[in-house]
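*Asks:* Coordinates for the following, if possible.
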Amino acid sequence: MRLNDEFELREALKVYLILGSPNCKHRPAEVLKAAIEGGITFFQYREKGIGAFTGSKKYQLAKELQQICREHHIPFIVNDDIELAIALGADGVHIGQEDESIESVRKRVGNKIIGVSVHSFEEAIKAIEGGADYFGMGPIFPTKTKADAKTPKGTTLIEQFRNWGITIPIVGIGGITENNAGAVIKAGADGVSVITAISEAHSPKEVAKAIRKNVEADL
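*Replies:* So this is what the prediction gives:
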């Protein structure tokens, strides 16, 4: 699946699910299917944390989740693992500040989607110059998903970026739930990235549905 322009990407980023096997109370494939039924619009495979799959197990799970996304026309991207993304023919990758440079990644993946986690104006400008397609910004609210997560900053930085005239698509991440997703959109984000609020929910479908409703109400 290819997104032809920035408008299509903004639309796709509305409700952005991130998960891997360590984040799920149920089988990842079942969680993803339910979340798609609920209305997620974008998916990132992030296989990290205690007990995370490696090698062939990681590849096989990625392939299974990618197929589900393809069947439902949901963009499928891979967190950090450029080799895996290339092997799968994924729709793109998401990288952090400690990962391979965006210039290097762009050379390797061509015109696929590249998302970059940014935490400052300087990082943002560098990412734009390197060819980023969208920013992941956070943590907005407290989160336990990443052991090394930075201090939550609320929506301030998103608001500042928009006031500075930075127009690149932005998704907020970190502690986002159906109760606070709207505030992230009001601040200027195009979408919200969600992990445990959906992946560990009793009903991923209903939570995804509620988040989608609140996001669209404030766009």
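*Asks:* Please count neighbours and contacts with C-alpha atoms only from this point.
*Replies:* Fine.
*Asks:* what ranges do the helices span in the protein?
*Replies:* Using DSSP state H, the helices of the chain run over 6-12, 28-38, 55-71, 82-88, 102-109, 121-130, 156-163, 181-186, 196-199, 204-218.
*Asks:* And the first one, what's buried?
*Replies:* Yep, that's helix 6-12 we're talking about. Residues of helix 6-12 classed as buried: L9, R10, A12 (neighbour count, 16 or more other CA atoms under 10 Å).
*Asks:* Also stretch 46-65?
*Replies:* Residues of stretch 46-65 classed as buried by neighbour count (16+ other CA under 10 Å): R46, E47, K48, F53, K58, Y59, L61, A62, K63, L65.
*Asks:* mind checking how far the third one is from P22?
*Replies:* So the one you mean is K48. For K48, the distance to P22 (CA to CA, to the nearest Å) stands at 7 Å.
*Asks:* what do you get for the fourth one?
*Replies:* In this structure, F53 and P22 are 8 Å apart, going by CA to CA.
*Asks:* Likewise for the second one?
*Replies:* When distances are taken as CA to CA, E47 and P22 turn out to be 7 Å apart.
*Asks:* go on, the fifth one?
*Replies:* Separation of K58 from P22 (CA to CA): 12 Å.
*Asks:* Please provide the structure for the following sequence as well, for comparison with the first:
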Amino acid sequence: MNIDGWRTYLVTAAGRSAGRTTPEVVAAALEGGVDVVQLRDKATSARERYETGLRVREQTDEAGVPLIVNDRIDLAGAVDADGVHLGQSDLPVAVAREQLGESAVVGVSASTVEGAEAAEAAGADYLGVGAVYGTDSKDVSGDRDGIGTERIAAVVDAVEIPVVGIGGIDADNAAPVVEAGAAGVAVLSAITAAEDPEAATAAIRDAVTE
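*Replies:* Alright, predicted model coming up:
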């Protein structure tokens, strides 16, 4: 799987989707050209996430786009996702590999160079680094004032695996994250809460690509 090609990465958030369902947001983002979808939806129950995950898996399969599940290795397996994204306090990368298989994509969140190096050594396939900019989202780890693109550059220099910037990113500030060396950007509210999620996705993708 070409993780280096993940320019625009949607992170779902059922409670921050302007009254829309997660499948509705995902459908719009796929039309807008999103490269990968992460099912997060932490505010919903495990059963709800499972049922939503099955629907989103159908959507991403049809679009030929990878599906990643946040935190829950069991849920990733249950919906036949392409992989899982783990936080620093989640189960280790090795456990994800054991449960999901060696071909599964395993991403890890990091906000420091040391954390990034440790995740790479543990066998992570890519890193979600942030929060790049200040964000009020409780779904994004890191400094609420933002670690800045300088930290992105430092992490990129320190590791060999792809880095995806996350946190407070939209079409207006996505380009500097990629200019700092990130493969792409992960976006939550700038897509899920947008008046037009399809147009918002396309604008972010254009900013990153250009």
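*Asks:* So after superposing, what's the score?
*Replies:* TM-score of the superposed chains, computed with TM-score structural alignment, normalised by the length of the second structure, equals 0.93; 206 aligned residues with a CA RMSD of 1.4 Å.
*Asks:* Overlap in contacts, K58 and P22 of the first structure.
*Replies:* Each of E47, A52 lies in contact with both K58 of the first structure and P22 under the rule CA atoms under 8 Å, 6 or more residues apart in numbering.
*Asks:* So what does I40 of the first structure match up with in the second structure?
*Replies:* Counting by TM-score structural alignment, I40 of the first structure corresponds to V34 in the second structure.
*Asks:* R205 is in contact with its match, correct?
*Replies:* Yes. Here V34 of the second structure lies in contact with R205, judged by CA atoms under 8 Å, at a distance of 7.3 Å.
*Asks:* Mutual contacts of those two, please.
*Replies:* R7, T8.
*Asks:* check contacts around I191 of the second structure.
*Replies:* By CA under 8 Å, 6+ apart, the contact set of I191 of the second structure is L10, V25, A29, P197, E198, A200, T201.
*Asks:* I'd like to know how many residues surround the second one.
*Replies:* By the criterion of other CA atoms under 10 Å, V25 of the second structure has 24 neighbours.
*Asks:* show me the contacts for the aligned residue in the first structure for it.
*Replies:* Residue mapping for V25 of the second structure onto the first structure gives V31, with TM-score structural alignment as the criterion. Applying CA under 8 Å, 6+ apart, we find V31 of the first structure in contact with C24, S199, P204.
*Asks:* thinking again about what came up before, any idea how far V11 of the second structure is from the match of I40 of the first structure?
*Replies:* Taken as CA to CA, the span from V34 of the second structure to V11 of the second structure is 11 Å.
*Asks:* Overlap of the contact sets of the two?
*Replies:* With CA under 8 Å, 6+ apart as the test, V34 of the second structure and V11 reach no residue in common.
*Asks:* Count the neighbours of the equivalent of V185 of the second structure over in the first structure for me.
*Replies:* Aligned counterpart of V185 of the second structure in the first structure: V192 (TM-score structural alignment). By the criterion of other CA under 10 Å, V192 of the first structure has 27 neighbours.
*Asks:* Equivalent analysis for V207 of the first structure, please.
*Replies:* 22.
*Asks:* Not counting sequence-adjacent ones, nearest residue to the aligned residue in the second structure for it?
*Replies:* Correspondence of V207 of the first structure to the second structure, assessed by TM-score structural alignment: A200. Leaving aside its sequence neighbours, A200 of the second structure sits nearest to I191 (CA to CA, 6 or more residues apart in numbering; 5.7 Å).
*Asks:* ok, that neighbour to A18 of the second structure distance?
*Replies:* In terms of CA to CA, I191 of the second structure sits 10 Å off from A18 of the second structure.
*Asks:* Next: L75 of the second structure.
*Replies:* L75 of the second structure sits 25 Å away from A18 of the second structure, going by CA to CA.
*Asks:* So for the two, which residue has more residues nearby?
*Replies:* Set L75 of the second structure next to A18 and count neighbours by other CA under 10 Å: L75 wins out with 20 against 13.
*Asks:* mind listing what that one touches?
*Replies:* Contacts of L75 of the second structure (CA under 8 Å, 6+ apart): Y50, V69.
*Asks:* what does it align to in the first structure?
*Replies:* Match for L75 of the second structure (TM-score structural alignment): L84.
*Asks:* what's the answer for A46 of the second structure, then?
*Replies:* Aligned counterpart of A46 of the second structure in the first structure: G55 (TM-score structural alignment).
*Asks:* The aligned residue in the second structure for V116 of the first structure - how many residues pack around it?
*Replies:* Aligned against the second structure by TM-score structural alignment, V116 of the first structure finds its counterpart in V108. If you count neighbours by other CA under 10 Å, V108 of the second structure ends up with 28.
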